[in-house]
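Trainee: model the structure of this input:
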Amino acid sequence: MSTHPDAILDALDPEQREVATALRGPVVVLAGAGTGKTRAITHRIAYGVRTGVYTPTAVLAVTFTARAAGEMRTRLRDLGVAGVQARTFHAAALRQLGYFWPRVIGGAPNRILEHKAPLVAEAARLVGVSVDRVAVRDLASEIEWAKVSLVAADDYERRALADGRTAPAGFDHQQVARLARAYEDVKSERGVIDFEDVLQILAGILAENRAVADEVRGQYRHFVVDEYQDVSPLQQFLLDQWLGDRNELCVVGDPSQTIYSFTGATPHYLLGFRKRFPAAQEIRLVRDYRSTPQVVNLANEVLRRGGVSGALELRAQRKAGPPVSFMAYDDDEAEAAGIAAKAARLIANGIHPSEIAVLYRTNAQSEAFEAALADAGIGYQVRGGQRFFQRKEVRDAVVLLRGAARSADPDQPMPEQVRDVLTTAGWSEKAPAARGAARERWDAMQALVGLADDLARTGPATIASLVAELEERAAAQHAPKVEGVTLASLHAAKGLEWDAVFLAGTSEGLMPISLAETDDAVAEERRLLYVGVTRARVHLEVSFARSRTPGGRASRKRTRFLDGLWPEPDGGRRTAPSRGRPRALLTGEHDAALFEALREWRRQVAVEIDKPAYTVLTDAVLAAVAEVRPSSASQLARIQGIGPAKIDKYGAAVLAVVARADGAKNFS
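Mentor: Here you go, the predicted model:
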């Protein structure tokens, strides 16, 4: 790479180059999906360093996910720039708070509370509020919303009512306020702080302690904030303290990708940036390098037909690809099976499984796709599951690699040495034929092999440098790519992209979600669909199922967001048949006692897996079981709404409930 500063600009389009050369703030970059915003801002930082405008250690680049921060550091390193701090808000704040705590507060910093749930449950007991696991989760989320929105517990009731915010189900605003106060008291007694406290305490120190503020502001002189449409009032308050009275700030965001309002995020700061900084330079990135014209046109139309305010109209830069596919399936099982079959065909045609994703609105929808992919022999990973670097096989492999680094043969290529080391941990050149845990372990170690190959391709590399890379990635939770189809909620898919995307379950009630009752909430659901569409590079299928269960009433309608875009007015161009099997004939009269016993069993399961009860089995299925009273898996399989995956997971337990009821009946 040329060391001349202008060489950094050679790979940029005119608008990206404008971003890269706008070295003095304030600057606001409105960047649509796939327009190369990360490229633009990392080249801006690199150009600023190369021209001498920036000192690397004086730049703080902030983003919202550890993965994005890791990606930014990797790109800066590839551009030959070291020393720039690229971190999440929480990581940057935690680093500074740990440094200043002994001086300002005294003693060692308080322990960070990783999960709110135990203390929320204790607070609920203290104020006499009855809670279960689901309620604790919802209350913890509401406390988090209040804190990131800078709403004190004493002011929660007033603010929530003024904003028209609904309290978590089963509670009123006054109860939530009392519980929030108790939660803060419990934290103080335990000597712990939560993640929101990290930002609050640091911002408070900077606001009140001039000496500390001057030290931080003397260290960091230039700020870049990515995904600025997702900033919360608390994060903005901390950013204000970092800045002081300066304006050396570059923010990047897309109002069309605002999808986290429920967490306290708001596009207000992005949309109002030029009002706060009238002299700010505004640059728009609209050239979409990610997706084909077919995908881009659909994305643009989704926003245009919804009249989304501030939406950027993307301009596709890739050559034409296949048309977007629209599919209406008979039922959820058929949809999952159909998508698995098409994923298999894409893989057979040369697309890597890791370049395929199935996206859906709620996490509860993943189970059907997991079962269908497993039945098809296709590996998959559920985004939001166990973190890569917390897997036992990964931790063990890193230990082995760390040991091997001390006695590595300098004459043997690093990737070969890595393969030798991982072979002792159970890795093999050929993937195991069976699915399940064995294949998941192999996939994880294969990702380490792939990372070793990638490092070796970019220049001289040793096992020691690989271990250093892994340690840096582990700290940032920036996992290497695992070879498997990705299953993810639309929220979890933000910031990612794949060659092929299956956008499933796009029916009313799921898209928009039935909980979206206000105009603002529905508008956010439309933006969520837009995010899903723009994850696809080439292949995109949008689908829904007319019925929840095989043979059920076809009462579902495709989402209103695709009005005028779906090929046929009835909501489907083609219909994929469901997998048929003989069904039990029902009269509608069931054993009430058995039905209640089944409902109690389902309630216990739902608590254990921390999911809504209906995701286990619906009332209609339980009623059918209570009427048929099956005594075998084959009889259970004849009941509508309980497919192979549900039978594998719950069949034995359901049959046991029926057997106990029959035994009690016979005994009496």
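
Trainee: CA atoms for contacts and neighbours, from now on please.
Mentor: Will do.

Trainee: residue 145 against residue 261, yeah?
Mentor: No. With contact defined as Cα atoms under 8 Å, residue 145 does not count as touching residue 261 (9.4 Å).

Trainee: quick one, strands of the stretch 201-350 of the chain?
Mentor: Assigned strands in the stretch 201-350 of the chain, in chain order: 222-225, 249-253, 281-285, 287-288, 315-316, 325-331 (criterion: DSSP state E, counting those that start in this stretch).

Trainee: looking at those strands, which is closest to residue 65?
Mentor: In terms of Cα to Cα, the element of the strands of the stretch 201-350 of the chain nearest to residue 65 is strand 222-225, at 11.9 Å.

Trainee: which stretches in the stretch 51-200 of the chain count as strands?
Mentor: Using DSSP E, counting those that start in this stretch, strands in the stretch 51-200 of the chain cover 59-63, 85-88, 111-112, 192-193.

Trainee: okay, and the closest residue to residue 22 other than its chain neighbours sits in which element?
Mentor: Spatially, and ignoring its direct neighbours in sequence, residue 22 is nearest to residue 44 (7.5 Å; Cα to Cα, 6 or more residues apart in numbering). Element membership of residue 44, judged by DSSP states H and E, is helix 37-50.

Trainee: and the longest strand for the protein?
Mentor: Among the segments of the chain that qualify as a strand by DSSP state E, the longest is strand 536-547.

Trainee: what distance do you get for residue 567 to residue 542?
Mentor: Distance, residue 567 to residue 542, by Cα to Cα, to the nearest Å: 11 Å.

Trainee: these two: who's more crowded?
Mentor: residue 542 (20 against 15; other Cα atoms under 10 Å).

Trainee: quick one, what contacts the more buried one?
Mentor: Contact partners of residue 542, counting by Cα atoms under 8 Å, 6 or more residues apart in numbering, are 324-327, 502-504, 506.

Trainee: which of the residues you listed are buried, as a ChimeraX select command?
Mentor: Selecting the buried subset of the contacts of residue 542 in ChimeraX, with 16 or more other Cα atoms under 10 Å as the burial test, is done by:
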select :324,326,327,502,503,504,506
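
Trainee: for the contacts of residue 542, which one is nearest residue 201?
Mentor: Nearest to residue 201 among the contacts of residue 542, with distances taken as Cα to Cα, is residue 503, at 41.2 Å.

Trainee: the closest residue in space to residue 522 that isn't next to it in sequence: neighbouring residues, count only.
Mentor: Using Cα to Cα, 6+ apart and skipping the chain neighbours, the partner closest in space to residue 522 is residue 516 (5.5 Å). By the measure other Cα under 10 Å, the count of residues near residue 516 is 16.

Trainee: one more, for comparison:
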Amino acid sequence: MMAESVLEGLDPEQRAVAEAVQGPVCVLAGAGTGKTRAITHRIAYATLTGVVTPQRVLAVTFTTRAAGELRSRLRQLGAPGVQARTFHAAALRQLTYFWPRVVGGDPPKIIEKKAGLVADAARACRLSLGRTELRDVASEIEWAKVTQNRPEDYPAAVAKAGRRPPAEVVDVARVYAMYEQLRRERNLLDFEGMLELTAAVLTEHREVANQVREQYRHFVVDEFQDVNPLQKLLLDTWLGDRDDLCVVGDPNQTIYSFTGASPSHLLDFTREHPDAKVVRLVRDYRSTPQVVRLANAVIGQARRAAPDAPGGRPAGDHGLELVAQRETGPEPVFNEYDDEIAEADDAARRARKLIDEGVPAREIAILYRINAQSETYESALAAAGVPYVLRGAERFFDRPEVKQAVFMLRAATRVGADAETDGMGLIQTVRHVLSGAGFSDRPPEGAGAVRARWESLAALAQLAEDIAADDPTAGLPDFVADLEERAAAQHAPPLEGVTLASLHAAKGLEWDAVFLVGLVEGTLPIVYAETPAQIEEERRLLYVGITRARVHLSLSWALSRAPGGARHRRPSRFLHGLTGKAATLAPPRADRTKRRAAKGPQPCRVCGRPLTAAVERKLGRCEDCPSELNEELLLALKEWRARISDEQKIPAYVVFTDATLQAIAEHNPESREELARIPGVGRVKLDRYGDEVLTLCGH
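Mentor: Predicted coordinates for the structure are as follows:
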């Protein structure tokens, strides 16, 4: 490929990035502006013009999927030798290579999940932590480590950062210290320690640093607004006294400050590198002018707020106001509902309508602030007969049916399936092999495990069609090679179903139609966002959600949680002044599930049948009717009850019965009044335990 051909088709700003082949370079890239296109063309242009050899470029990103996409694009552009890795993958590769020389002995085993070791540390400290608490303490330890705070520094660091720890500060510090002690005794290394140890090896062994710096002369770092202090330390160690660095990021999409990420590295890049070339990408090729207008309006509020706290600096100071490049489309729709059930039912109905109008299900997403919101939408979509995919659940290539299919496809290449199915082509060959795993052209009736298995296999069949469209000469070995590369990078093909995902999990993705749901005060912004910086990060979450939509965008909220509940919720403050300017506010929909008060037996809130059994009356539904049970909350309630039972020396059922705890977990009461309405609570127990129960419920 000729070097000049790499520049063809780039807009003026993207071309400016591609031609800036030597650092330092800072690319401020808005959502949908083609940042990946710009940086891959920059790398390819630099290698094709001989400025740098591909093997001396290290492109760093945050996910294995993004790294895999970078490598794929660079191969297509004629730069196949470029290393594209995550921070952790690059560090592990270097640490593994140099370990025998600089340390010797058996290398430590990498800890992929901290929860088990945190549980051991808590027990050693004689602390009883539930599953949710263990997860939260593990996250807190990660934050402390990436911000370079030792156990003895943790209490002061928490106070300075204004964090709300998941347990008593002194207890978290004790568990943190014991976690580190056990980790060393067992010769274990976590991901944060991996980065820190790699930086230490490079710092303390000059010959190692020289070898690494000779190998990698040019660096590109994507999503630079999400770099944490530990990653920045490693990057600086890699660079040494050089400045051939290109960073790419969007201050408007800074949504991981709570994990230790700091946008200051991006915002202050020109202070650290005064001679840096700065390029702004603002031409939005993803979304319609209507979606872009709303996104600009939401983020524009941040400029007016202009908080002084670190991490809350207004991104508008950096001129990233998007300019739409697509043709006009429908206006965003704002909907208000009486309750969450009505909100979810209408989202499912409208998703069904879009599918019937020709929008593929995989091009529709329902996005929410917290994962606990998904259950209502799973139920609504299933009831409407709409297939869905829960993002963040089991990884695609870890599913049993996918493992089996990949094994069969790999085996087919060895026995010459292409010869056996001569004339069928890649698409028919893959479908022929997948039929042995249970795949058929017609999906099974209904939902459940059988449907989920079919959809996994259908995604593989669709991937074969996509590869055949890109390369008509591709055969089964090419397809299997692509699958294996995707599996290594956890780059799953799109499944044919509406995506359910949190706003954090949606970053970096896009769909034709997006439903942003649950936009109420206390959820977005989340209730524990208190400082100006935390509030602004919540605003940026909404901005990220809006900019995921290409054409259709819906924003909605419910005034109460359950049918018939008090309508005391308020729409998110981030929507103030926008519902009448950017779109038309739709009238509230009638609540089909709301029932008039009537004499006689209490009706089931799901099917309406009169309830006679005591347990059913307590739950408010028939025992065999579907529930909206928050299993994590139920587990936390049972652990709390066990602790109270031990402390007060009374049987657990005297605190609350199992049925009452299940009813609490299903209703998730938000106030003492709502809690009091649950049978089995009563005034005495409300006064005695009410505040603790509401705290467990997150209120």
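
Trainee: overlay them and tell me the TM-score.
Mentor: TM-score for the superposed chains, counting by TM-score structural alignment, normalised by the length of structure 1: 0.88, backed by 620 aligned residues with a Cα RMSD of 2.7 Å.

Trainee: overlap in contacts, residue 567 and residue 542 of structure 1.
Mentor: With Cα under 8 Å, 6+ apart, residue 567 of structure 1 and residue 542 have common neighbours residue 326.

Trainee: that older thread, what number of residues are in the vicinity of the alignment partner in structure 2 of the residue nearest to residue 22 of structure 1?
Mentor: Under the alignment by TM-score structural alignment, residue 44 of structure 1 pairs with residue 42 in structure 2. Neighbours of residue 42 of structure 2 under the rule other Cα under 10 Å: 25.

Trainee: residue 42 of structure 2 against residue 20, yeah?
Mentor: Yes. Using Cα under 8 Å, residue 42 of structure 2 is in contact with residue 20, at 7.2 Å.

Trainee: hang on, the earlier thing: for the match of residue 44 of structure 1, give me its contacts.
Mentor: Counted by Cα under 8 Å, 6+ apart, residue 42 of structure 2 has contacts 17-21.

Trainee: ok, 7 Å please
Mentor: By Cα atoms under 7 Å, 6 or more residues apart in numbering, the residues touching residue 42 of structure 2 are 17-19, 21.

Trainee: quick one: which of those is most hemmed in?
Mentor: The contacts of residue 42 of structure 2, ranked by neighbours (other Cα under 10 Å): first place residue 17, 27 neighbours.

Trainee: so how far is the next helix or strand after the longest strand of structure 1 off the chain centroid?
Mentor: The helix or strand immediately downstream of strand 536-547 of structure 1 is strand 575-576, counting by DSSP H and E. Distance of strand 575-576 of structure 1 from the chain centroid (Cα atoms, centre = their mean, to the nearest Å) equals 30 Å.

Trainee: quick revisit: does whatever residue of structure 2 lines up with the residue nearest to residue 522 of structure 1 count as helix, strand or coil?
Mentor: Counting by TM-score structural alignment, residue 516 of structure 1 lines up with residue 529 in structure 2. Judged by DSSP: H, G, I helix; E, B strand; the rest coil, the three-state class of residue 529 of structure 2 is coil.

Trainee: how much space between residue 529 of structure 2 and residue 22 of structure 2?
Mentor: Applying Cα to Cα to residue 529 of structure 2 and residue 22 of structure 2 gives a distance of 41 Å.

Trainee: before we move on, what about residue 428 of structure 2?
Mentor: For residue 428 of structure 2, the distance to residue 22 of structure 2 - Cα to Cα - is 47 Å.

Trainee: so what touches the lengthiest helix in structure 2?
Mentor: Secondary structure of structure 2 per DSSP state H: the longest helix is helix 449-470. Contact partners of helix 449-470 of structure 2, identified using Cα under 7 Å, 6+ apart, comprise 401-402, 426-427, 430-431, 439, 443-444, 474, 479, 493-496.

Trainee: which ones among those map onto strands?
Mentor: Per DSSP E, the contacts of helix 449-470 of structure 2 never map to strands.

Trainee: out of those, grab the one that's most surrounded.
Mentor: residue 430 (27 neighbours).

Trainee: residue contacts, it?
Mentor: 461, 464.

Trainee: thinking again about what came up before, can you list the strands of the stretch 201-350 of structure 1 in JSON lines and add distance to residue 303 of structure 1?
Mentor: Below are the strands of the stretch 201-350 of structure 1 laid out as JSON lines (distance: least, Cα to Cα, whole Å):
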{"stretch": "strand 222-225", "distance to residue 303 of structure 1": "25"}
{"stretch": "strand 249-253", "distance to residue 303 of structure 1": "16"}
{"stretch": "strand 281-285", "distance to residue 303 of structure 1": "17"}
{"stretch": "strand 287-288", "distance to residue 303 of structure 1": "16"}
{"stretch": "strand 315-316", "distance to residue 303 of structure 1": "14"}
{"stretch": "strand 325-331", "distance to residue 303 of structure 1": "18"}
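
Trainee: which stretch among those comes nearest residue 295 of structure 1?
Mentor: Of these, nearest to residue 295 of structure 1 by Cα to Cα is strand 315-316, at 8.7 Å.

Trainee: and that closest one, how far from structure 2 on average?
Mentor: Here strand 315-316 of structure 1, set against structure 2 after superposition, deviates by a mean of 0.3 Å using mean Cα distance after the TM-score superposition for structure 1.

Trainee: in structure 2, which residue range corresponds to that strand?
Mentor: With TM-score structural alignment as the criterion, strand 315-316 of structure 1 aligns to 323-324.

Trainee: now do stretch 469-489 of structure 1
Mentor: The aligned range for stretch 469-489 of structure 1 is 482-502, by TM-score structural alignment.
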